[in-house]
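Asker: Test case, fold it:
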Amino acid sequence: MASIAKAHSHCGNSLAFLADGETVVQLTEHGSGGRNQELALAAAEGIAGLDNVLIFSVASDGTDGSTDAVGGIVDRFTWSRLEKAGLSIHQILANNSAYHALKQVDGLIRTGPIGTNVNDVLVLLIQQAERT
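Answerer: Next up, the predicted model:
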């Protein structure tokens, strides 16, 4: 998604890219988070500095992994905020600890359980300046 954002962030049009399905996360550690949180966090470095891009990923049932979050949301500031906090996205992902990292930068999305499991939804939004 970060690659798509980079390719289209200066095209002159506001755009929305939607994807669905369920990604697979390779668990290597015992951290907290879910596949949607990891997906959003993984995009954060790639969209750093793109002032018109926002990416979020959520689980339709209201729960992502064994956390109270439904997913994660990142923007151009997420990567730098994590770096300032002394956190490395690569290390966070290797430890499967996306929940705690996103919590530190207000990047968690919480809705509570919905009870209907259809799919995961990933959204990339690109907003262009309004023309006068």
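
Asker: can we go C-alpha only for contacts and neighbour counts from here?
Answerer: OK.

Asker: Count the neighbours of T63 for me.
Answerer: For T63, the neighbour count with other C-alpha atoms under 10 Å is 23.

Asker: same thing with the one 3 residues further on?
Answerer: Neighbour count for S66, taken as other C-alpha under 10 Å: 11.

Asker: who touches it in this structure?
Answerer: 32-34 (C-alpha atoms under 8 Å, 6 or more residues apart in numbering).

Asker: Not including adjacent chain positions, what is the nearest residue to A59?
Answerer: Using C-alpha to C-alpha, 6 or more residues apart in numbering and skipping residues adjacent in sequence, the residue nearest A59 is D120, 4.4 Å away.

Asker: want to put them side by side, so please do this one too:
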Amino acid sequence: MAKAARGGPGLTLWGGETTVVLRGEGRGGRNQELALRVALALRDLGAPWAFLSGGTDGRDGPTDAAGAIVDDGTLARIAAAGLDVEAMLARNDSYPALRAAGDLLITGPTGTNVADLQILRVGLGAPRLAG
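Answerer: Purely as a prediction, here's the structure:
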């Protein structure tokens, strides 16, 4: 993923299901944790980027979120809320960090469960979500 990001502007798509090592009693799911870890990995990329990780069933772990959409401003928004991303990840507590950033992906149940989907967009201007 980091190699794809450093390759320059573009869009990378992949699917599957990641695993998470549970170390804490926090709230979140594998897609939320992956999104926060990507935000940390790309924090010094030097180009605008956005990353979506979500479950196609609309549910990630024991939460109402399907996952998250993070970008090059996510860590600053979390820090502005007075939260420490690395400490939260250490206790598997991604949901409150992403909620503070406004980056949770909440779709509701979709009625399907194909796989998790990840999309990384690097460069190409700021991504816009249609609403």
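
Asker: would you turn the contacts of S66 of structure 1 into TSV with neighbour count, secondary structure and distance to A40 of structure 1?
Answerer: Converted to TSV, the contacts of S66 of structure 1 look like this (neighbours: other C-alpha atoms under 10 Å; DSSP: H, G, I helix; E, B strand; the rest coil; distance: C-alpha to C-alpha, whole Å):
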residue	neighbour count	secondary structure	distance to A40 of structure 1
S32	18	coil	14
G33	27	coil	11
G34	26	coil	10
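
Asker: So what's the residue count around the residue nearest to A59 of structure 1?
Answerer: Burial measure for D120 of structure 1: 21 neighbouring residues, criterion other C-alpha under 10 Å.

Asker: what residue is smack in the middle of structure 1?
Answerer: Nearest residue to the geometric centre of structure 1 (C-alpha atoms, centre = their mean): A40, 1.8 Å.

Asker: can you tell me which residues contact the equivalent of that residue over in structure 2?
Answerer: The alignment partner of A40 of structure 1 in structure 2, by TM-score structural alignment, is A35. The contact partners of A35 of structure 2, by C-alpha under 8 Å, 6+ apart, come to 51-53, 67-70.

Asker: Please flag which of those sit within strands.
Answerer: 51-53, 67-70 (DSSP state E).

Asker: If you rank those residues by neighbours, which is first?
Answerer: Busiest of these [other C-alpha under 10 Å] is G67, holding 35 neighbours.

Asker: Skip the chain neighbours and tell me the closest residue to the aligned residue in structure 1 for it.
Answerer: Aligned by TM-score structural alignment, G67 of structure 2 pairs with G71 of structure 1. In space, not counting the residues next to it along the chain, G71 of structure 1 is nearest to V58; the distance is 4.3 Å by C-alpha to C-alpha, 6+ apart.
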